[in-house]
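Student: Next input, structure requested:
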Amino acid sequence: MTDFFDENHPLFGAELDTLAIRAGQTRTQEGEHGEPIFTTSSYVFESAQQAANRFSGEEPGNVYSRYTNPTVRTFEQRIAALEGAEEGVATASGMAAILSTCMALLKSGDHVICSRSVFGTTTMLFTKYMERFGVQVDLVNLTDLSQWTAAVKPNTKLFFLETPSNPLCDVADLEKMSQLAKESGSLLVVDNCFCTPALQQPLALGADIVVHSATKYLDGQGRCLGGAVVGRSEHIQEVLAFIRTCGPTMSPFNAWVFLKGLETLRIRMQAHSQNALALANWLNQHKNVERVYYSGLESHPGHELALKQQRAFGGVLSFKVNGGRKEAWQVIDSTRIMSLTANLGDVKTTIVHPATTTHGRLDEDSKREAGISENLIRVAVGLEAIEDLQKDLSRGLDLI
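Tutor: Now for the predicted structure:
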């Protein structure tokens, strides 16, 4: 468990910007200012007794870098501190974080309620692979609390959602969702990838566990894959036990990269949000845009709720062009600055066609239920000049 809740700790009560730079850092005897990268697979013990004590858990210390590494541990403590969690564990990717959470906390015969408005691969994980292991899954509308209530069963163990959602930026009421989860004896797991703790802290609103794709905004420059799970120690220890056995582990180098990303997290998220809001307002006025999905717009149904539980609206938006796939692809292919890639959370703006990429493996009924239409485009707004991004989209939009 992290000790940031101890009033004697120097970072007790520290603000997010300070935690993002200082939390979890310990110095070796060399007195280094920057965090070192411990590129070692194993550790040497002083005696056979110490080795036995380390492996049994009787003595704290490093054992094997699959589940104990000083650089990774620093990242785990820092992201836990930022989310206000007791403990955190790092994984090889964001999907590994979700998988590890499920494998650690669910068993055959359990029931999961999952939002339809999640990343397409997340949907596949639940509906194809978790069901293969005997876990029952129901998909419901993210913002319709009555559907969540109706889906609850005696064996319901976990609620899973993203807020804001990918790619339509729907917003869930986390306080109400957490209350319903508790009443049903379930854990509420929130994917906080779009907001990060810089803009939203689901645990403070009642969630039990938060998962991250560190690949996205926690890094911020599209360099490495990684994930994280944070929450109460009783849950995180179970996830750690799974990772120790099965090995979906974050590398020390990637952890070091994410530590550098966290240092500028709030500043970047503020800038992403400002750019995204400006682009959303511009798109909202374009004659060839049918609809814009961004919770920063007053017209968005989740706007007031987002104002309540987020510090800003994030960097991801989606919009529908007049027409279908042909027109959407025309807009995408006409860009010269934006990167055509499915990743997000980068200082470089990315653009993608969800129906044929991020949600391409879903069947047509699932796409329709999730609102993934052929004329939908997702943009993860980076930090370039907003005027250049507008010109880039105009190349294709003006030709429709």
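Student: switch to C-alpha atoms for all contacts and neighbour counts from now on
Tutor: OK.
Student: the strands in this protein, which residues?
Tutor: Secondary structure of the chain (DSSP state E): strands located at 87-91, 111-115, 136-140, 156-162, 187-191, 209-213, 227-231, 289-293, 316-321, 339-340, 350-352, 376-380.
Student: In CSV, list those strands along with distance to E263 and mean neighbour count.
Tutor: Shown next, in CSV, are the strands of the chain (distance: least, CA to CA, whole Å; neighbours: other CA atoms under 10 Å):
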stretch, distance to E263, mean neighbour count
strand 87-91, 17, 29
strand 111-115, 32, 26
strand 136-140, 36, 20
strand 156-162, 24, 24
strand 187-191, 21, 24
strand 209-213, 17, 27
strand 227-231, 17, 28
strand 289-293, 29, 20
strand 316-321, 21, 25
strand 339-340, 25, 16
strand 350-352, 22, 24
strand 376-380, 21, 26
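Student: Output those strands as TSV; include the columns distance to A172.
Tutor: Output for the strands of the chain, formatted as TSV (distance: least, CA to CA, whole Å):
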stretch	distance to A172
strand 87-91	24
strand 111-115	10
strand 136-140	12
strand 156-162	8
strand 187-191	10
strand 209-213	14
strand 227-231	19
strand 289-293	15
strand 316-321	16
strand 339-340	29
strand 350-352	24
strand 376-380	20
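Student: and for comparison, fold this next one:
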Amino acid sequence: MTAEDRNHALSTRCVHAGESRDAEGAIHPPLYNHSTFAYSSTSELLDVVEGRRDGNLYTRYGLNPTIRSLEGKLASLENAETALAFSSGMAAEAATFLSHCKAGDHIVCLGDVYGGTFELLGENLPRLGIHTTFVRGADGERLPEFLTSRTRIVFLETPSNPTLEVFDIAAIAAQAHAVGALLVVDNTFATPVNQTPLDHGADLVVHSATKYLGGHSDLTAGAVAGPGALLAPIAPWRKNLGQIIAPETASLLARSLRTLVVRVRAQNATATAIAHYLAGHPRVSTVHYPGLATGARAAIVAAQMRGYGGMLSFTVDGTGTEATATVDRLQLFSIAPSLGGAESLATQPVTTTHHGLSPEERTQRGITDSMIRLSVGLEDNEDLIADLDQALSKV
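Tutor: From the prediction side, this is the model:
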């Protein structure tokens, strides 16, 4: 983030950060759909190759003006020194874990996370000698018991998927740092509009930019943001595994980020209204939403979040079959995985995001067959509530 960015509010940075006019005066950086870039002399080329100055060279390396402009914007929004853009959120996570861990090292994953993250940590990385201890959110106060001298990363989502757990970033960062580990926070659900984990002590922030940052269900991308010294070892993994974001996608993502604040604030407001409606519904037994937090959890939300987000989940007071029937009756909510788009989506985690977990593991984590997860879009809240009302009326 530049000194100039620090003087601007978030909405202004969404529009202007990382951007510059080209020679033709384009109002936003154009799409440079090029694989390579030429230099007038070998010495100029070597200055870029050997890091003596910034420049463009080869797109797989990330040295493309469209990608570099996007990364400047991403860094600014997360109050980070720098950022790296990836082809997907899972690519961003994988490169982060592989660059900061080696055979014999240890990761602690706290709370619920995306099903693909469970698979990466629990099945893929152990084949490379990198092992993960999964700690349920309910056991979060015991986190120091699970940290060892070999722990290199503590990883968490806050709010988490799909139970919307909220974790105290500052407290967990202190515990991780006490054993020399990094705290990596997945900020996909919250977005920089509602939360900036680096400001609370996290070392790195990752995103599935496919979701709220993209915001239109028309791209797949990921990002990591943080200090340059911590991103430097990640970049070679991105380069050599071919995980770079395509310039076309980078241009689309930069477009989406310009409207991030207005989109997320609208989704915050609608999701809050829906959460309160569901909390009072006689056929709903539980609602998971940061805006409904009480006690110590409410204090954490107040300390580190500026908004509650557009994601929530709830449990139908009935069987999994009845929950499925409820989802099938929805008309405005599309039945689909993913989240963060302009359209509202509904899914049962047991059939999509967390289908790969065993029934026993899901039960331990409170991911029941009767849980429904909602991604609240940009429709009017009255229409979405009416849709939920008719679907629930037959439970």
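Student: closest one to K128 of structure 1 among the strands of structure 1?
Tutor: strand 136-140 (9.6 Å; CA to CA).
Student: ok, back up a step: ok, which of the strands of structure 1 comes nearest T2 of structure 1?
Tutor: strand 87-91 (5.8 Å).
Student: okay, the closest one sits on what stretch of structure 2?
Tutor: Strand 87-91 of structure 1 corresponds to residues 82-86 in structure 2, going by TM-score structural alignment.
Student: Figure out which of the strands of structure 1 is closest to S146 of structure 1.
Tutor: Distances from S146 of structure 1 to each of the strands of structure 1 were compared by CA to CA, and the smallest falls on strand 136-140, at 9.5 Å.
Student: which residues touch that closest one?
Tutor: Counting by CA atoms under 8 Å, 6 or more residues apart in numbering, strand 136-140 of structure 1 makes contact with 109-116, 126-127, 130-131, 147-148, 151, all of which sit outside it.
Student: same deal with stretch 254-268 of structure 2?
Tutor: Counting by CA under 8 Å, 6+ apart, stretch 254-268 of structure 2 makes contact with 10-11, 14-16, 70, 73, 193, 212-216, 307-310, 376-378, all of which sit outside it.
Student: Can you find the partner of F119 of structure 1 in structure 2?
Tutor: Under the alignment (TM-score structural alignment), F119 of structure 1 pairs with Y114 in structure 2.
Student: who touches the closest residue to that match other than its chain neighbours in this structure?
Tutor: Using CA to CA, 6 or more residues apart in numbering and skipping residues adjacent in sequence, the residue nearest Y114 of structure 2 is N161, 5.9 Å away. For N161 of structure 2, the contacting residues are D112, V113, Y114, by CA under 8 Å, 6+ apart.
Student: and if you look at G24 of structure 1?
Tutor: R73, T74, F75, E76, Q77, R78.
Student: now that we have these, which one has the most neighbours?
Tutor: Across the contacts of G24 of structure 1, neighbour numbers were computed from other CA atoms under 10 Å; F75 holds the maximum, 28 neighbours.
Student: Run a quick check on it versus N254, I expect a contact.
Tutor: No - with contacts defined as CA atoms under 8 Å, F75 of structure 1 does not count as touching N254, sitting 9.7 Å away.
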